[in-house]
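Everything below, folded, please.
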Amino acid sequence: MTIDIARAPKQGSWQRQRGEPSLLDVYRSIPVSARATPWRKFLTFLGPGYLVAVGYMDPGNWATALAGGAQFGYTLLVVALISNIMAIILQSLCARLAIATGRDLAQACRDAYPRWVSWSLWIFAELAICATDLAEVIGTAIGLNLLFGIPLEIGVLITALDVFVVLWLQNKGFRWIEAFIITLLIVIALCFSIQIALADPDWGQVIRGFAPTTDIITNPNMLYLALGIIGATVMPHNLFLHSGIVQTRAFGQSLPEKRNALKYATLDTTVALMFALIINAAILILAAATFHKAGQSAVTELGRAHELLAPLLGASIAPSLFAIALLCCGFNSTVTATMAGQIVMEGFIDIKLPAWLRRLVTRLVAIVPAIVVTILYGEGQTGKLLVLSQVVLSFQLPFAVVPLVMFTASRKKMGELVAPRWLTASAVVIAAVIIVLNVKLLLDFAFG
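Below is the predicted model:
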């Protein structure tokens, strides 16, 4: 496919305008008909939101949700809800940035900031992707181990095959990637529906779990897990990913066409992330209704959770459903994180590499530390490492969120599609909450 770079959107004012779009092989590859019905337009924009939603239910999220449910019952459900609201607001800003300017977040940072600032932000973004990939690679390896008995070290290496899966699917068209991801999400939902039915949770306690409590702030252990849930839900790499893949749609360049594209892209994201909230809540509810209820408050390992499900639920199928859902989550997440790594690498430092090499380099960045961690610590400590990786993500969030809010609030850069003041104010509050919680966590752990 040939892309006319000259036709790429150039709305707004930036310090520099250089480089080709990220994910050039699928850039504007899905046509949007101006005469289509609203339903057909919704279906045309359906997809990117679900690729983003994958990052909100990855294996690292499983570890934090399992630990939170096992230790504190249904209390942290409110954190999952708040995190999801944060995610919807921030991801809507990503879609707005991409549609208004034709840039993903990484390109916007490269063009707007001096080189030393953009390269610093690139390093932080890569660290976040390393933490993400570490969680996803280990989670996928654990899923392979639970289902097929494959050693973790071998399972970590097998995750490298996602490079070839992405290439094969992308050669068939970006819609194939979206269909593949959505299919696995449906499998995950079915697995958890059956497990929740078997667990028979206290639905009154579930509803009360969505009410806020001050214990989350005053209890350092609960705050640690709450931050982990925020880090696992509002993930830095998802902000870069979404602002890149929204541009796979070939919407028009006029202001009405862009407004229309923004409406349907936001709707796609909102529906997809509400689906992600259901899955996240299901993981925590399952842990609360089984492990916390049985006094197994120390369950943080995915393997340990797998072992306990059968005796606690009294159904031999429960562990298999858990492992199948975990494997689907892990594989989905490694695919989308690899794409996010490509967007970050191309956007920030404008490196031109063959598609297979770009993805292989991104995957190796995760595989090497995952193998080292697995060999040094073994399966017994992987759950704690997964939770820690999510807290690391939470610390990285401000370096992606603050530029995003600044760009989308600037009429000079966004033109008529500048974010409304209420939306900017909400995003500022989100950024402030994340930063304050991070400082509080540091002080609690530094001074006991």
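
C-alpha only now, for contacts and for neighbours.
Will do.

List the contacts of the residue nearest the centre of the chain.
The centroid of the chain falls nearest to residue 55 when counting by CA atoms, centre = their mean (2.3 Å). Going by CA atoms under 8 Å, 6 or more residues apart in numbering, residue 55 touches 232-233, 235, 238, 333, 336-337.

so which helix or strand takes in residue 351?
In the assignment (DSSP states H and E), residue 351 maps to no helix and no strand.

list the contacts for it?
So residue 351 contacts residue 345 (CA under 8 Å, 6+ apart).

any idea how far residue 317 is from residue 123?
44 Å (CA to CA, to the nearest Å).

Tell me the first helix or strand C-terminal of the helix or strand where residue 142 lies.
Per DSSP H and E: residue 142 is located in helix 115-148. Using DSSP H and E, the helix or strand that follows helix 115-148 towards the C-terminus is helix 152-158.

Buried residues, that next one. List them.
152-153, 155-158 (16 or more other CA atoms under 10 Å).

who does that helix touch, helix- and strand-wise?
Helix 152-158 sits against helix 115-148, helix 355-377, with contacts defined as 3 or more CA pairs under 8 Å, 6 or more residues apart in numbering; DSSP states H and E.

Show me how far it is from its chain's centre.
Offset of helix 152-158 from its chain centre (CA atoms, centre = their mean, to the nearest Å): 22 Å.

Compute the inter-axis angle for the helix or strand just after it and helix 355-377.
Using DSSP H and E, the next helix or strand after helix 152-158 towards the C-terminus is helix 162-172. Interaxial angle, helix 162-172 versus helix 355-377 (axes from the mean of the first three to the mean of the last three CA atoms, to 10 degrees): 150 degrees.

Contacts for helix 162-172, please.
Residues outside helix 162-172 that contact it (CA under 8 Å, 6+ apart) are 26, 176-177, 331, 334-335, 338, 355-356, 359-360, 363.

Ok, stretch 119-128 next?
Contacts with stretch 119-128, where a contact means CA under 8 Å, 6+ apart, come from 106, 109-110, 236-237, 341, 344-345, 348-349, 392-393, 396, 399-400.

top of the contacts of helix 162-172 by neighbour count?
Neighbour tally across those (other CA atoms under 10 Å): the maximum, 30 neighbours, falls on residue 334.

How about the contacts made by it?
133, 136-137, 159, 162.

Take these and write them to CSV, including distance to residue 322.
Below are those laid out as CSV (distance: CA to CA, whole Å):
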residue, distance to residue 322
133, 21
136, 16
137, 17
159, 19
162, 21
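
Would you show me how to pick out the buried ones of the residues you listed in ChimeraX?
To isolate the buried subset of those in ChimeraX, counting by 16+ other CA under 10 Å, use the following:
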select :133,136,137,159,162
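
how about this one, so we can line them up?
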Amino acid sequence: MGSAKITSAIKEMAKALGPGLITGASDDDPSGIATYSQAGAQTGLATLWTALLTFPLMAAIQGMCARIGLVTGRGLTLTIREHYPKGLLYGVLLMSFPAITLNIGANIEGMAAVANMIFPAVPVPAFCLCITAVLIAAIIAFPYRKIANILKWLCLSLLLYMAVPFMMDQDWVAVARNAFIPTIALNKDFILILVAIFGTTISPYLFFWQATMEAEDAAHGRQDPALGRRSLADMRKDVNAGMLLSNLVMFFIILTAGSVLYPAGIRRIDTVAQAAAALEPLTGRLTYLIFAAGVLGTGFLSIPVLAGSQSYMLAETFGWKTGLDKKFHKARLFYISIIFSLAVSVGLDFFGISAIQALLYTAVCYGLTAPVMVAVVLHIGSNRKIMGENTNSMLSNALGAIALIIMSAAAFALLYFLFF
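Sure, this is the predicted structure:
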């Protein structure tokens, strides 16, 4: 293949990448990085296999959400509002909003803590305020297309994590064994780590964001309005690429923590700052800086997705004008809800709610809403009245059913260990 053909293929692939890539990359936010770091520190390499399991499940669920957005031209909230009881929609909103708000707060606090470690002269609260101000200004000032392009570039920050394990000696036979042969320890700590991993990777807010962004792209002519084969094929490439990137990063973070922190006897990581600080004396300043830079990049990538998905849900429920492509005065309530969400989230950092507390509460809310949302997405994707000829394939339904079983089991396990 000549250089011209290679360049053309790369350009075609880049055009196909969009909402799916951003959705997958935003799943590896600072709170997710803390979860994966804790998994590696606590269990070594024993949870590496989860990355291989969650990839097809995430790809199937997010693919359904993307197809719903493309076919209906509407977000998931609006589709639920029109075809399902309002009690279901309000129930999902009530559970999702606290989880998303706490998640944003935990991410801002994690980013600020890492920035403070690099520039200790600036206190953490000051970084929290600065990060929040930058995010609000960017979301209001830039239209969706520009935000999407910025987010695409921030996805590159995730590649930093994939380089770290190759900077140290590895027992690749042990890595392969733990990746392909599942290990499950029937004790509270291990089960809770599994619950946290599944809850972090299959998060309901990503369902809403994926469907809405596909609908926005279709409205802007990025996808073929007639939904031809190429449009659906591009969507599948996009979603699969995003989910693959997400799971690769998850794999390498667990690998890094499992091969560095676990042998050193470091068993508890509550924040991304702790993970970065623990790596420095063991692997050197360069690894520490790579880890810290990745946290900042993924934070700026994920928080607009979190805040945007929450505001789209609220706007579509109450019929407000929506769109990150609109000017502030044309979608005032939509943007005010984003500002309010970020303000409340950063406020948590000033009221003594630690990042680990926020993550615990977030896991509870996500763990309870995820099975319901997976079931709803499965039902919508198989409903011919809504989807026409573009219903789920047998493979998608099978993978979705497995995800539903796993998330339901995770919810029951979470409740059991929290209350008993």
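
Could I get the TM-score for this pair?
Once superposed, the chains reach a TM-score of 0.87 (TM-score structural alignment, normalised by the length of structure 2), with 400 aligned residues with a CA RMSD of 2.4 Å.

now the residue mapped onto residue 416 of structure 2 from structure 1: how far from residue 227 of structure 1?
Under the alignment (TM-score structural alignment), residue 416 of structure 2 pairs with residue 443 in structure 1. According to CA to CA, residue 443 of structure 1 stands 14 Å off from residue 227 of structure 1.

same question, residue 124 of structure 1
Where residue 227 of structure 1 is concerned, residue 124 of structure 1 sits at a distance of 18 Å (CA to CA).

neighbour-wise, which of the two wins?
Comparing residue 124 of structure 1 with residue 227 by other CA under 10 Å, the one with more neighbours is residue 227, at 28 against 19.

which residue lines up with the more buried one in structure 2?
If you follow residue 227 of structure 1 across to structure 2 using TM-score structural alignment, you land on residue 195.

wait, what's in contact with its match?
Contacts of residue 195 of structure 2 by CA under 8 Å, 6+ apart are 410-411, 413-414.

Looking at structure 1, which of those residues hold up?
With both residues aligned by TM-score structural alignment, their matches' CA atoms under 8 Å, the contacts of these that structure 1 also has are 410-411.

so which of the contacts of residue 195 of structure 2 comes closest to residue 171 of structure 2?
Nearest to residue 171 of structure 2 out of the contacts of residue 195 of structure 2 is residue 410 (CA to CA; 31.0 Å).

Can you report how many residues lie near the closest one?
Residue 410 of structure 2: 24 surrounding residues under other CA under 10 Å.

Quick check: which element contains the closest residue to it other than its chain neighbours?
Distances taken as CA to CA, 6 or more residues apart in numbering place residue 195 nearest to residue 410 of structure 2, at 5.2 Å, with adjacent residues excluded. For residue 195 of structure 2, the element it lies in under DSSP H and E is helix 188-201.

Can you give me the buried ones in that helix?
Buried residues in helix 188-201 of structure 2, counted by 16+ other CA under 10 Å: 190-201.

Measure how far it is from the centre of its chain, please.
Centroid separation for helix 188-201 of structure 2 versus its chain: 15 Å, with CA atoms, centre = their mean.

again, but for stretch 372-392 of structure 1
The answer for stretch 372-392 of structure 1 is 19 Å, by CA atoms, centre = their mean.

contacting residues around it?
59-61, 63-64, 128, 131-132, 134-135, 138, 152-153, 224-225, 227-229, 231-232, 300-303.

list the buried ones in that stretch?
So, applying 16+ other CA under 10 Å, buried residues of stretch 372-392 of structure 1: 373-374, 379, 382-392.

cool, and stretch 176-191 of structure 2?
Residues of stretch 176-191 of structure 2 classed as buried by neighbour count (16+ other CA under 10 Å): 178-179, 183, 190-191.

Please identify which two of these are farthest apart in space.
179 and 191 (17.6 Å).

Around residue 337 of structure 1, how many other residues sit close by?
26.

Who are the contact partners of the equivalent of it over in structure 2?
In structure 2, residue 337 of structure 1 lines up with residue 306, judged by TM-score structural alignment. Applying CA under 8 Å, 6+ apart, we find residue 306 of structure 2 in contact with 100, 103-104, 205.

And those, which is closest to residue 43 of structure 2?
residue 103 (24.2 Å).

Can you find the partner of the closest one in structure 1?
By TM-score structural alignment, residue 103 of structure 2 lines up with residue 132.

quick one: contacts for its match?
Per CA under 8 Å, 6+ apart, neighbours of residue 132 of structure 1: 60, 237, 337, 389-390, 393.

Mind checking which of those residues land in strands?
If you go by DSSP state E, the contacts of residue 132 of structure 1 have nothing in strands.

Distance to residue 268 of structure 1 added to those, as a markdown table?
Rendered in a markdown table, the data for those read as follows (distance: CA to CA, whole Å):
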| residue | distance to residue 268 of structure 1 |
| --- | --- |
| 60 | 24 |
| 237 | 19 |
| 337 | 20 |
| 389 | 28 |
| 390 | 25 |
| 393 | 25 |
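
shouldn't residue 54 of structure 2 be in contact with residue 248?
No. In this structure, residue 54 of structure 2 is not within contact of residue 248 by CA atoms under 8 Å, at 10.7 Å.

Quick one: neighbours of the counterpart of residue 40 of structure 2 in structure 1, just the number.
Using TM-score structural alignment, the equivalent of residue 40 of structure 2 in structure 1 is residue 69. Residues within reach of residue 69 of structure 1, counting by other CA under 10 Å, total 30.

What distance do you get for residue 69 of structure 1 to residue 143 of structure 1?
Going from residue 69 of structure 1 to residue 143 of structure 1 by CA to CA gives 20 Å.

next one: residue 274 of structure 1
25 Å.

Quick check: closest non-adjacent residue to residue 292 of structure 1.
Closest residue in space to residue 292 of structure 1, ignoring its immediate chain neighbours: residue 70 at 4.4 Å, by CA to CA, 6+ apart.

and the one you found, what element?
helix 59-72.

Give me the aligned partner of the residue nearest to the centre of structure 1 over in structure 2.
So residue 55 of structure 1 corresponds to residue 26, using TM-score structural alignment.

can you check residue 142 of structure 1 too?
Aligned partner of residue 142 of structure 1 by TM-score structural alignment: residue 113.

try residue 365 of structure 1
Under the alignment (TM-score structural alignment), residue 365 of structure 1 pairs with residue 341 in structure 2.

One more: residue 158 of structure 1?
Using TM-score structural alignment, residue 158 of structure 1 pairs with residue 130 in structure 2.

Quick check: the gap between residue 230 of structure 1 and residue 309 of structure 1.
From residue 230 of structure 1 to residue 309 of structure 1 the distance is 26 Å (CA to CA).
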